[in-house]
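Chemist: okay, sequence plus prediction incoming.
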Amino acid sequence: MNPPPRLLVLTDRSQLPLGRSLRAVLTLCVEAGLTHVVLREPDLADEQRARLAADLGASGLAVIAAHRPVPGSAGRHLAADQPAPDAQTVAAWGRSCHSAPDIAAAAREGAQWATLSPYAPTLSKPGYGPPQPAAAFAGHDIPVYALGGVSAANAAAARAAGAHGVAVMGAVMRAPDPAGVVAALLREVAA
């Protein structure tokens, strides 16, 4: 992720409105300026994830594989409890973190970025929290993305608190106008 984007969108096709495909939603998001997506979809078989990643890559997205590898992806995003990958096999990787010490540990392991969650109460994972204190997002050796409960209404505040950028899932996946949400988020997190 060079340079690291200000916005990451995490996928969750289970949150899409009926009749919408993940490919279609993300194609609209690319048109609105999205450059990086974290491909989750843990229930898909490896071959299905690989095809989806290839399609998304062809649309112009840098695809970061969550949890397990996807051929040709731009990197991996690991859960908090997953071991660090071998530097010989994964050039770029990040980690989901739930505290400032978790971020420091991820940086020591070689992570190039981290998400810190939850930033705010979230509909995707209700009851997950409490929200991280604003000070937890600043002063790290790697870019930190505020995740969880992020919207255009609070994205600029996350950046002001010290987050490099924001990572969103439900705000885009559930949106009637996902491209509009991406465009608004990008305006709010612009450097």
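Modeler: Here it is on my side, so go on. Numbers count the residues shown, from 1 in each chain.
Chemist: C-alpha from now on. contacts and neighbour counts both.
Modeler: OK.
Chemist: contact partners for residue 47?
Modeler: By Cα atoms under 8 Å, 6 or more residues apart in numbering, residue 47 lies in contact with nothing.
Chemist: against residue 21, how distant is it?
Modeler: 18 Å (Cα to Cα, to the nearest Å).
Chemist: what does residue 2 give?
Modeler: Applying Cα to Cα to residue 2 and residue 21 gives a distance of 29 Å.
Chemist: who's more crowded, these two?
Modeler: Neighbours per residue (other Cα atoms under 10 Å) separate residue 2 from residue 21, with residue 21 holding more: 12 against 6.
Chemist: ok, that one touching residue 14?
Modeler: No: assessed by Cα atoms under 8 Å, residue 21 is found out of contact with residue 14, at 10.1 Å.
Chemist: show me where this structure has strands.
Modeler: With DSSP state E, the ranges of strands along the chain come out as 7-10, 36-39, 62-66, 75-78, 93-97, 113-116, 144-147, 165-168.
Chemist: need the winner for burial among those strands.
Modeler: Sort those by mean neighbour count, taking mean count of other Cα atoms under 10 Å, and strand 144-147 sits at the top with a mean of 30.
Chemist: chain center to that strand: distance?
Modeler: 8 Å (Cα atoms, centre = their mean, to the nearest Å).
Chemist: quick one: list the elements packing against it.
Modeler: strand 113-116, strand 165-168 (3 or more Cα pairs under 8 Å, 6 or more residues apart in numbering; DSSP states H and E).
Chemist: so for residue 38, which of those strands sits nearest?
Modeler: Proximity to residue 38 (Cα to Cα) singles out strand 165-168 among these, at 9.1 Å.
Chemist: could you export the strands of the chain as a markdown table, including distance to residue 177?
Modeler: Shown next, in a markdown table, are the strands of the chain (distance: least, Cα to Cα, whole Å):
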| stretch | distance to residue 177 |
| --- | --- |
| strand 7-10 | 14 |
| strand 36-39 | 17 |
| strand 62-66 | 22 |
| strand 75-78 | 26 |
| strand 93-97 | 27 |
| strand 113-116 | 25 |
| strand 144-147 | 20 |
| strand 165-168 | 14 |
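Chemist: put this beside the first:
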Amino acid sequence: MRTKVRRRPSGLVLLTDRRVARGPLVEVVASAVGGGVRWVVLRERDLPRAERHALAVELRAVLADVDGTLVVAGPDPLDGDAVHLPAAGPYPPPRLGLVGRSCHDADELARLTTEDYATLSPVFLTRTKPGYGPALRPEGLRALVDASPVPVLALGGIETPEQVWACVAAGAVGVAVLGALMRAESPSDTATTLGSAFNEASTPVSRPAPDGGDLPEKGCGRP
């Protein structure tokens, strides 16, 4: 039986793409981490393993200062213990500390076995993958969250606080963002804006009780 890591991804999760980043990838990620990002998924799967491993080392160092976690896309954890796998495989997943899976429909969710979480995409149409879809929209996301055996991160075209709120309302435990952070003039400011939206949407608010006290109430999240 494999050992679980202490946490699963939640909140604002950053996916890397050096080809659309406005600056050197490590600098962009560091800026987003400065804005509150604590989970980063290293993609860059076209790079040779040695270069990708060197990137993983640098990104883990950035995240270490804030107790963050690097997840590596693909079955090779690059000397770490967290991976995010494509829907196509491998099955069963490797025995590591944390394993996620990309899913897009109920059939793919039904194939999950020992994975710790899944992404569902695309929730909205995305500039990063033009023509990729159709978009699930929040209604489709909610239906799939209800069918998922594991916690779900919403992915695809999430660029605004309103979209973050909609994903939380649909039951997502986090939002995975690529373009809005990679292309941002200030990844730190964008991360702060989107992360604050997630925290507000996920935090109970108070409403007056009949006796004059306060009763807890969810903001835009699901009950």
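Modeler: Thanks, I have the structure now. Keep in mind that this is a model prediction, so the values were computed, not measured.
Chemist: superpose the two chains and report the TM-score.
Modeler: Once superposed, chain against chain, the TM-score is 0.90 (TM-score structural alignment, normalised by the length of the first structure); 185 aligned residues with a Cα RMSD of 1.6 Å.
Chemist: skipping adjacent residues, who's closest to the equivalent of residue 27 of the first structure over in the second structure in space?
Modeler: If you follow residue 27 of the first structure across to the second structure using TM-score structural alignment, you land on residue 30. Nearest residue to residue 30 of the second structure in three dimensions, chain neighbours excluded: residue 62, at 6.2 Å (Cα to Cα, 6 or more residues apart in numbering).
Chemist: which ones are touching the residue nearest the centre of the second structure?
Modeler: By Cα atoms, centre = their mean, the second structure has its centre lying nearest to residue 176, at 3.0 Å. By Cα under 8 Å, 6+ apart, the contact set of residue 176 of the second structure is 12-15, 119, 153-156, 158.
Chemist: let me have those residues in a markdown table, extended by distance to residue 91 of the second structure.
Modeler: Below are those laid out as a markdown table (distance: Cα to Cα, whole Å):
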| residue | distance to residue 91 of the second structure |
| --- | --- |
| 12 | 27 |
| 13 | 24 |
| 14 | 25 |
| 15 | 23 |
| 119 | 17 |
| 153 | 20 |
| 154 | 22 |
| 155 | 22 |
| 156 | 24 |
| 158 | 29 |
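Chemist: list the members of the residues you listed that persist in the first structure.
Modeler: With both residues aligned by TM-score structural alignment, their matches' Cα atoms under 8 Å, the contacts of the contacts of residue 176 of the second structure that the first structure also has are 12-15, 119, 153-156, 158.
Chemist: what about the helices in the first structure?
Modeler: Using DSSP state H, the helices of the first structure run over 22-31, 46-58, 100-109, 155-160, 170-173, 178-189.
Chemist: quick one, which of those helices is nearest to residue 91 of the first structure?
Modeler: Closest among the helices of the first structure, using Cα to Cα: helix 100-109, at 13.0 Å.
Chemist: for the closest one, packing partners?
Modeler: strand 93-97, strand 113-116.
Chemist: among these, which is nearest residue 54 of the first structure?
Modeler: Nearest of those (Cα to Cα): strand 93-97, 18.8 Å.
Chemist: onto which residues of the second structure does the closest one map?
Modeler: Counting by TM-score structural alignment, strand 93-97 of the first structure corresponds to residues 99-103.
Chemist: mean deviation, the matching stretch versus the first structure?
Modeler: In the superposition with the first structure, the average deviation recorded for stretch 99-103 of the second structure is 0.6 Å (mean Cα distance after the TM-score superposition for the first structure).
Chemist: what lies in contact with that stretch?
Modeler: 82-87, 93, 109, 112, 114-121.
Chemist: and stretch 50-63 of the first structure, by the same measure?
Modeler: If you take Cα under 8 Å, 6+ apart as the criterion, stretch 50-63 of the first structure is touched by 23, 26-27, 30, 34-39, 70-75.
Chemist: so which of the residues you listed is the closest to residue 155 of the first structure?
Modeler: Checking these one by one against residue 155 of the first structure (Cα to Cα), the nearest turns out to be residue 34, at 15.2 Å.
Chemist: could you find the closest non-adjacent residue to the closest one?
Modeler: According to Cα to Cα, 6+ apart, the nearest residue to residue 34 of the first structure is residue 182 (6.8 Å).
Chemist: next up, the contacts around the one you found.
Modeler: 29, 32-34, 172.
Chemist: in the first structure, what residue corresponds to residue 114 of the second structure?
Modeler: Using TM-score structural alignment, residue 114 of the second structure pairs with residue 110 in the first structure.
Chemist: can you get me a residue count around that match?
Modeler: Counted with other Cα under 10 Å, residue 110 of the first structure comes out at 17.
Chemist: how much space between it and residue 6 of the first structure?
Modeler: In terms of Cα to Cα, residue 110 of the first structure sits 20 Å off from residue 6 of the first structure.
Chemist: again with residue 32 of the first structure
Modeler: Applying Cα to Cα, the value for residue 32 of the first structure to residue 6 of the first structure is 14 Å.
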